[in-house]
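Novice: Sequence plus predicted model, see below.
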Amino acid sequence: MAMNLVKLPTGKSNLQLRVSKGHYATSHSHINYYIDVTLTKFRLSEARAAAAELVREYKSTTIVDTILCLDGTEVIGACMASELTKAGYTNMNAHQTIYVVTPEHTTGSQLLFRENTAPMIAGKHVLVLAASVTTGFTVQGAVEAIRYYGGDPVGIASIFASVKECAGYPVASIFDTHDLPDYETYDSHSCPWCRQGKKIDALVNSFGYSSL
């Protein structure tokens, strides 16, 4: 079943917020909006626009050696790395470049870096890039993994965020609850819609949605 997506005005002519209101379940929570960031992640023109918005937070204030991409944000991560390097942005890498890395997930949802990618984390200033930050569970795991592998987390960036801080770091986002003021998220055990007997419309994650 196709989901009815609505494009909300955001004041950003080159970026759109596509949402569908309902009762949705993620792996960590129940939410009242599904935010579709598919085109922002995979359409080059939108990925470039998203990257241009996000790098403003880091161009002159933060050293970034590695961008750790969660939720399929590799295209945006590559565009961010390109923006930062072409601006003459300096970092601590001997090769004066930025690594764009995707973690591997174990069956227990822990983040894993193999011996060939771990050096891109160890001793590096690592920026976490996510599609969204709401409960913060995924980003918290990423920060812990960066530290475990000897890296230094320096910030969190996302397309949408309902929080201003996560894991002790400020969250820079393109869209937030000012763009979606009635956005709500609840633990599955305290979901008011479940208590009202409202059925779940779809299961959602970073790959998309599965209608029920």
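Specialist: Good, I have the coordinates.
Novice: When you work out contacts or count neighbours from here on, use the C-alpha atoms and nothing else.
Specialist: Will do.
Novice: Can you give me the buried ones in the helix or strand harbouring Ala81?
Specialist: Here Ala81 is covered by helix 74-86, with elements defined by DSSP states H and E. Within helix 74-86, the residues that qualify as buried by neighbour count (16 or more other C-alpha atoms under 10 Å) are 74-85.
Novice: how near is Ser210 to Thr138?
Specialist: 20 Å (C-alpha to C-alpha, to the nearest Å).
Novice: Compare neighbour counts for these two and give me the winner.
Specialist: Neighbour count, other C-alpha atoms under 10 Å: between Ser210 and Thr138, Thr138 has more, with 18 against 14.
Novice: quick one: the more buried one is in a helix?
Specialist: Yes - under DSSP: H, G, I helix; E, B strand; the rest coil, Thr138 sits within a helix.
Novice: can you give me the helices for the chain?
Specialist: Here the chain has its helices, by DSSP state H, at 38-42, 44-55, 74-86, 137-148, 192-195.
Novice: Tell me which of the ones you listed lies nearest to Val204.
Specialist: Checking these against Val204 by C-alpha to C-alpha gives helix 38-42 as the closest, at 12.3 Å.
Novice: For the closest one, buried residues please.
Specialist: Using 16+ other C-alpha under 10 Å as the test for burial, helix 38-42 gives 38, 40-41.
Novice: so which of the residues you listed would you say is closest to Ala130?
Specialist: Closest approach to Ala130 among those (C-alpha to C-alpha): Lys41, at 10.1 Å.
Novice: related to what we said a few turns ago, just want the angle from the helix holding Ala81 to helix 44-55.
Specialist: For helix 74-86 against helix 44-55, the angle by axes from the mean of the first three to the mean of the last three C-alpha atoms, to 10 degrees is 60 degrees.
Novice: and Lys7, how many residues sit next to it?
Specialist: Number of residues near Lys7 (other C-alpha under 10 Å) recorded here: 11.
Novice: Ok, Tyr148 next?
Specialist: Per other C-alpha under 10 Å, the neighbour tally for Tyr148 reads 12.
Novice: what separates it from Val139, distance-wise?
Specialist: Counting by C-alpha to C-alpha, the separation of Tyr148 from Val139 is 14 Å.
Novice: Next one for the comparison:
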Amino acid sequence: MNLFRRVVQLFVGLVLYGVSTALMVESGLGLNPWDVFHQGLSEVTGISFGVVVLLVGVPVLLLWIPLRQRPGFGTVANLVVVGFAADAALRLLPAGESLPAKVGLLVGGILLNGFATGLYIGSRMGPGPRDGLMTGLAGRFPTVSLRVIRTGIELLVLGAGFLLGGTVGVGTIAYAVAIGPLVHLFLPRLTVPDRSRIDLPDTFASR
């Protein structure tokens, strides 16, 4: 039952993550750094946004090899599901026309993204390709803080995406400010307990 819950939670989280990305795209107010890059590549190549998400994930995942990172089932699922879910949602969602509609799409997208992140990470089925790259680099270069590595990667893809025509705006800043607290809120509540761990009663814990 525990495994079934983890798999269901993983796929629900990944689908909702794709939908949340589509909401932010349709807001037109700015995207997170990786999605600025994805959107820029989509604009230049004419390939759909979701397929670009998938295609970019492949070389990112290959970079795990020299970093000695091992993908989990959730890593592969993340690679495939998010992009297709984003494309499906983009076909169904209307673009924001008025400013209130744009703001509503942006806020809804950011909130849903935080919830979806808590779901798929909380399933404990493996990190996404981009998250694994970050943690792999942190393991390879232990003297450099994880925050510095994450910031460096995101500034790199943000700059590249902006030059390619991706949307950078107030939504980019809002996402950067909000996503940490949102994941901090949702993740503890959505993490599936590890049944393999046996918690001893307090009378034995100190022995």
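Specialist: All right, it came through fine. Values in this document were obtained by computation on a predicted structure and should not be read as measured data.
Novice: TM-score for this pair?
Specialist: Put the two chains on top of each other and the TM-score (TM-score structural alignment, normalised by the length of structure 2) is 0.30; 102 aligned residues with a C-alpha RMSD of 5.3 Å.
Novice: Give the buried residues for stretch 11-26 of structure 2.
Specialist: By neighbour count with 16+ other C-alpha under 10 Å, stretch 11-26 of structure 2 contains the buried residues 11, 13-26.
Novice: what about the residue nearest the centre of structure 2, which helix or strand?
Specialist: Residue closest to the mean C-alpha point of structure 2, counted by C-alpha atoms, centre = their mean, is Thr117 at 6.2 Å. Using DSSP H and E, Thr117 of structure 2 sits within helix 99-122.
Novice: just checking, what packs against that helix?
Specialist: In terms of contacts (3 or more C-alpha pairs under 8 Å, 6 or more residues apart in numbering; DSSP states H and E), helix 99-122 of structure 2 is packed against helix 2-27, helix 170-190.
Novice: Could you identify the helix or strand that succeeds the last one?
Specialist: If I follow you right, that is helix 170-190 of structure 2. Once helix 170-190 of structure 2 ends, the next helix or strand along the chain (criterion: DSSP H and E) is helix 202-205.
Novice: hang on, the earlier thing: export the buried residues of helix 38-42 of structure 1 to CSV and tack on distance to Glu165 of structure 1?
Specialist: As requested, the buried residues of helix 38-42 of structure 1 are exported to CSV (distance: C-alpha to C-alpha, whole Å):
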residue, distance to Glu165 of structure 1
Thr38, 24
Thr40, 23
Lys41, 22
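Novice: of these, closest to Gly155 of structure 1?
Specialist: Relative to Gly155 of structure 1, the closest of the buried residues of helix 38-42 of structure 1 is Lys41; by C-alpha to C-alpha it sits at 19.4 Å.
Novice: what about that closest one, distance to Ala51 of structure 1?
Specialist: Distance of Lys41 of structure 1 to Ala51 of structure 1, computed by C-alpha to C-alpha: 10 Å.
Novice: Quick one: neighbours of Val19 of structure 1, just the number.
Specialist: By other C-alpha under 10 Å, the residues close to Val19 of structure 1 number 18.
Novice: from memory it sits against Lys7, does it?
Specialist: Yes - judged on C-alpha atoms under 8 Å, Val19 of structure 1 makes contact with Lys7 at a distance of 6.5 Å.
Novice: Apart from its chain neighbours, what residue comes closest to Val133 of structure 1?
Specialist: Residue nearest to Val133 of structure 1 in three dimensions, not counting chain neighbours: Ala161, with 4.6 Å by C-alpha to C-alpha, 6 or more residues apart in numbering.
Novice: The one you found touches Thr185, doesn't it?
Specialist: No - using C-alpha under 8 Å, Ala161 of structure 1 is not in contact with Thr185; the gap is 11.6 Å.
Novice: who's more crowded, these two?
Specialist: Using other C-alpha under 10 Å as the criterion, Ala161 of structure 1 and Thr185 rank with Ala161 on top: 23 against 19.
Novice: Secondary structure element for Phe59 of structure 2, which one?
Specialist: Heads up, residue 59 of structure 2 is Pro, not Phe. Pro59 of structure 2 belongs to helix 49-62, assigned by DSSP H and E.
Novice: I'd like the next helix or strand past that helix.
Specialist: Next along the chain after helix 49-62 of structure 2, taking DSSP H and E as the criterion, comes helix 64-67.
Novice: List the buried residues of that following helix.
Specialist: When neighbours are counted by 16+ other C-alpha under 10 Å, the buried residues of helix 64-67 of structure 2 are found to be 64, 67.
Novice: Give the next helix or strand downstream of it.
Specialist: Under the assignment DSSP H and E, the closest C-terminal helix or strand after helix 64-67 of structure 2 is helix 73-92.
Novice: quick one: that next one to chain centroid distance?
Specialist: In this view, helix 73-92 of structure 2 has its centroid 11 Å away from the chain centroid, taken as C-alpha atoms, centre = their mean, to the nearest Å.
Novice: and the angle for that helix with helix 49-62?
Specialist: Interaxial angle of helix 73-92 of structure 2 relative to helix 49-62 (the same axes, to 10 degrees): 160 degrees.
Novice: which strands and helices sit next to helix 73-92 of structure 2?
Specialist: In this structure, helix 73-92 of structure 2 packs against helix 2-27, helix 49-62, helix 129-140, with contacts taken as 3+ C-alpha pairs under 8 Å, 6+ apart.
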